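Asker: Got a predicted structure plus its sequence, pasted below:
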Amino acid sequence: MLSAQTVANRLIELARKEGKAFTPLQLQKLVYLAHAWTLGLDHKPLITNRIEAWQYGPVIPDMYDQLRRYKAEPVKQLIPAMSEHIKPRQEDIIKEIYKTYGDLTGGQLVSLTHKKGTPWSEVFNNGAGQWDIIPDDLIQRHYEEKLAKNNQ
């Protein structure tokens, strides 16, 4: 498993190669999606960090703390993180997330993670579950179901 910061840094690097940058909100959602799809595809987590249900969707609190200074501006620097080796399978998923979701705005990514029936919506429950942890088993089940529907 990797830290969320390592995954975010890889996404930042991919964006830089194309002259793009992500806001903290976009990075939160992209890292979440990489983690979620890894759970769905490989049945194991991508990141070690906890994910909570906040007003604007799934949030990785420690990464939020590191990025809050940017507010809604693009993140210009890599996030301080431990040096971790990204395995080829992890790299493939991160690149696919970048390719699939990397052009979406923060608002579009929020809408995507806010849909009825998503792990966030089940935990957040109209605010009753704000700041509660979104468990990996709930995320995994949801993304396995999405895969099963796509393969029918």
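Answerer: On my side now, so go ahead.

Asker: Please count neighbours and contacts with C-alpha atoms only from this point.
Answerer: OK.

Asker: Can you give me every residue that contacts Gly40?
Answerer: Residues near Gly40 by Cα atoms under 8 Å, 6 or more residues apart in numbering: Ile139, Gln140, Arg141, His142, Tyr143, Glu144, Leu147.

Asker: doesn't the fourth one fall inside a helix?
Answerer: If I follow you right, that is His142. Yes - with DSSP: H, G, I helix; E, B strand; the rest coil as the criterion, His142 is located in a helix.

Asker: right, and it touches Thr118 too?
Answerer: Yes - applying Cα atoms under 8 Å as the test, His142 and Thr118 come out as touching, 6.9 Å apart.

Asker: measure the residue positioned nearest the centre of the chain to Gly19 for me?
Answerer: The chain has Tyr32 as the residue nearest its centroid, 1.7 Å off, counting by Cα atoms, centre = their mean. As judged by Cα to Cα, to the nearest Å, Tyr32 and Gly19 stand 23 Å apart.

Asker: try Asn9
Answerer: Applying Cα to Cα, the value for Asn9 to Gly19 is 15 Å.

Asker: likewise Arg69?
Answerer: In terms of Cα to Cα, Arg69 sits 22 Å off from Gly19.

Asker: Pasting the second one now:
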Amino acid sequence: MTMEDLAHHIIGIAQEKNLPITNLQLQKVMFFSLKDAIVNHRFSESALMRIYDKPFLVWRYGPVEKDIYDEYRIYGADPIIEPNKSNSDFESLNEKIISLLEEDPFELVQQSHDVTF
């Protein structure tokens, strides 16, 4: 399980639920999903260390994992359409992921500016 695996899972869930997801939105859903995993002890510490294999950078519109951003930047502000599949390893995050996908992405940006751990 890696950040890339988490990103693909989130896109897969969005596609299964017919919810559009942009690169900006993907970044915020990844961030808040990991925060939820940490706060609610959804994974062991060693599993979290494996997942969080690349750090989030602080950008103007909130946290960004650069490699994932670069992978999907071709879509700009349009929804990501390349097929991805959900991953059962991340099933414990599905409820949180779906709720985040249903939020306004710019509200998530604002919330990411205010977040503390």
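Answerer: Happy to help now that I have it. Quick caveat, the model's predicted, so the values are computed rather than measured.

Asker: what's the TM between chain one and chain two?
Answerer: The TM-score (TM-score structural alignment, normalised by the length of the second structure) is 0.81; 109 aligned residues with a Cα RMSD of 1.9 Å.

Asker: which residues touch the nearest residue to Gln25 of the second structure once chain neighbours are set aside?
Answerer: Excluding the flanking residues, the one nearest Gln25 of the second structure by Cα to Cα, 6 or more residues apart in numbering is Pro105, at 5.4 Å. Pro105 of the second structure is in contact with Leu24, Gln25, Lys28, counting by Cα under 8 Å, 6+ apart.

Asker: For these, please prepare TSV with the additional fields neighbour count.
Answerer: As requested, the contacts of Pro105 of the second structure are exported to TSV (neighbours: other Cα atoms under 10 Å):
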residue	neighbour count
Leu24	23
Gln25	21
Lys28	25
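
Asker: can you give me the helices in the second structure?
Answerer: In the second structure, the helices defined using DSSP state H lie at 3-16, 23-39, 45-51, 66-72, 94-101, 105-114.

Asker: now for these, which one comes closest to Ile81 of the second structure?
Answerer: helix 3-16 (8.3 Å; Cα to Cα).

Asker: Name the residues that touch that closest one?
Answerer: Residues contacting helix 3-16 of the second structure (Cα under 8 Å, 6+ apart): 20-21, 26, 29-30, 51-54, 68, 80, 83-87, 90, 94, 97-98, 101.

Asker: coming back round to it: now distance to Trp59 of the second structure too, for the helices of the second structure, in CSV please.
Answerer: CSV is the format used below for the helices of the second structure (distance: least, Cα to Cα, whole Å):
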stretch, distance to Trp59 of the second structure
helix 3-16, 18
helix 23-39, 11
helix 45-51, 21
helix 66-72, 10
helix 94-101, 20
helix 105-114, 10
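
Asker: follow-up on the earlier one: need the buried ones from the contacts of Gly40 of the first structure selected in PyMOL.
Answerer: The PyMOL selection below is limited to those of the contacts of Gly40 of the first structure classed as buried (16 or more other Cα atoms under 10 Å):
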select buried, resi 139+140+141+142+143+144
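
Asker: Now flag whichever of the contacts of Gly40 of the first structure is closest to Trp37 of the first structure.
Answerer: Once Cα to Cα is applied, the member of these that ends up nearest Trp37 of the first structure is Tyr143, at 6.3 Å.

Asker: Quick check: chain neighbours aside, which residue is closest to that closest one?
Answerer: Residue nearest to Tyr143 of the first structure in three dimensions, not counting chain neighbours: Gly40, with 4.6 Å by Cα to Cα, 6+ apart.

Asker: roughly how far apart are that neighbour and Phe22 of the first structure?
Answerer: In terms of Cα to Cα, Gly40 of the first structure sits 25 Å off from Phe22 of the first structure.

Asker: Do I have it right that the residue nearest to the centre of the first structure meets Pro58?
Answerer: Yes - using Cα under 8 Å, Tyr32 of the first structure makes contact with Pro58 at a distance of 7.0 Å.

Asker: what touches both of these two?
Answerer: Joint contacts of Tyr32 of the first structure and Pro58 (Cα under 8 Å, 6+ apart) are Ile51.
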